[in-house]
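In: what would the 3D arrangement of this be:
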Amino acid sequence: MSAVSLPCDAPATARGVATRLIRLSALGVALALLGGCAAMSEQECRSANWYEQGQRDALAGQPRSRLADLHEACAKAGAVPNDRLYLDGWSRGVHQFCTPDNGARWGRQGRSYANTCPPELDRAFSDRYRAGRRGWEAEQAVKRLQGEQRDKQRALDQAKDDAARRQAREQLRSIDWRLRDARDELDRAEWQLRQPY
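Out: Okay, the predicted model is just below:
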């Protein structure tokens, strides 16, 4: 996405329009990313390469049951997915998806796992996914506590009397301890992720 830049002395309305365009572009990107979860359009149903679609869905962590959703969506377009090609592609994609490294990455990104992997691949993927997810959760806790810390520091800076300042300092100390523990948990999770599987 290319940036829109206007001089600082541009009229406020022009800057406002540029800002709205940037926000709309970002929204469009977000919707396109979410579109992977939506059912296919009529045109996509008619022109789909079902092998590639199955492989793409598996690589996106979609379960085999996604095919039933595609049948329903494509029925409205008068198209019928090719089950054999889709499942062949899905099988290939799921073997690429269900690796320990991808499980760790998937969890570390905070993505949810829909129990997509077949039993023979699930344990290795799930173990690393859980380790990655612990790292993501620890990172979220650190960020949340850092936000609380900033808010409390502002409250301390704006406190008008000794009692309010004392209370804000006590709360900051408590947050500091919790933040230290959260950082330790993040370090442990990251260390675990660096260990060979």
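In: rest of the way, CA atoms for contacts and neighbours
Out: Noted.
In: which positions in the longest helix anywhere in the chain come out as buried?
Out: Taking DSSP state H as the assignment, the helix of the chain that covers the most residues is helix 119-158. Using 16 or more other Cα atoms under 10 Å as the test for burial, helix 119-158 gives 121-122, 124-139, 141-142, 145, 148-149, 152-153, 155-156.
In: structure for this one too, so we can compare:
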Amino acid sequence: MKINFYNLSHNINRGTYMKKTILLLISPLLLSACQTMTASECQTANWAALGSQDALKGYTSRAESRQDSCSKQGVNISATKIQQYQQAYAQSIQQYCQPENIFNLSLTGSGSISACPEPNYTKVKPYHQVASNYYQTQQSIKYTKQDIDRLDDQLIKEDDKAKKEKLMQDRISKSRELERYYDELKQAQVQLEALKNSFR
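Out: I've put the predicted structure just below:
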């Protein structure tokens, strides 16, 4: 099945998508900015395994930050070990940045494409957008329902008329918000199924 990725990605509400996913994009970058290692870890680490591990978690390369961390521990890391890290990382990031993998991870809120090199980044972007949008919409529904339950509890306990009216208005607003999220979920479901079919 041929998917029109341009139309698919543009059908997602851009403002909503950006607000919902900005933390998903930033978090791996922050995590990869600094990697602390103990002196013992620096001395015994398999640097090829570390490179593969970081790539398969969707991090940008941590070779430099790991090397700096070891240097602060008084352990010098050889150029050979750094090369082993980089080679393993380069191989594993290609494995990580595959459409189906990104799609499945993004459905759980853990997928990130910030470390994916081109042309992989462009290839996996629609899968990440659609799956992340679906996940975040589900989360919005979950938390909005919790807000409504909280307001219902407050309405039962509140005796003051003015405060009760305010709570009722808040509940109406949240109910409308919930309806909007359900509409978004229906749209996201259609996009989700289209991408699922592309794997078959």
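In: what's the average distance of the longest helix of structure 1 to structure 2?
Out: Here the mean offset of helix 119-158 of structure 1 against structure 2 after fitting is 1.4 Å, by mean Cα distance after the TM-score superposition for structure 1.
In: so where is that helix in structure 2?
Out: Residues 118-157 of structure 2 are matched to helix 119-158 of structure 1 when aligned by TM-score structural alignment.
In: so how far is that stretch off the chain centroid?
Out: Centre-to-centre, stretch 118-157 of structure 2 and its host chain are 12 Å apart (Cα atoms, centre = their mean, to the nearest Å).
In: what does His71 of structure 1 align to in structure 2?
Out: Using TM-score structural alignment as the criterion, His71 of structure 1 maps onto Gln67 of structure 2.
In: in which helix or strand does its match reside?
Out: helix 63-72 (DSSP states H and E).
In: cool, and Ile77 of structure 2?
Out: Under DSSP H and E, no helix or strand contains Ile77 of structure 2.
In: which position in structure 1 aligns with it?
Out: Match for Ile77 of structure 2 (TM-score structural alignment): Val80.
In: so how far is Lys57 of structure 2 from the match of His71 of structure 1?
Out: Distance, Gln67 of structure 2 to Lys57 of structure 2, using Cα to Cα, to the nearest Å: 19 Å.
In: which one's more surrounded, the two?
Out: Using other Cα atoms under 10 Å, the more surrounded residue of Gln67 of structure 2 and Lys57 is Gln67, with 22 against 16.
In: give me the residues contacting the helix holding Gln67 of structure 2.
Out: Contact partners of helix 63-72 of structure 2, identified using Cα atoms under 8 Å, 6 or more residues apart in numbering, comprise 32-39, 42, 51, 76-77, 82, 85-86.
In: just to revisit the earlier point, list the contacts for the match of Ile77 of structure 2?
Out: Contact analysis of Val80 of structure 1 by Cα under 8 Å, 6+ apart lists Cys45, His71, Cys74.
In: secondary structure element for Thr116 of structure 1?
Out: Per DSSP H and E: nothing holds Thr116 of structure 1, as it lies in no helix or strand.
In: and Arg111 of structure 1, by the same measure?
Out: Arg111 of structure 1 belongs to no helix or strand, assigned by DSSP H and E.
In: so Arg192 of structure 1 makes contact with Tyr129?
Out: Just so we're on the same page, residue 192 of structure 1 is Gln rather than Arg. No: look at Gln192 of structure 1 against Tyr129 with Cα atoms under 8 Å: they stay out of range, at 11.7 Å.
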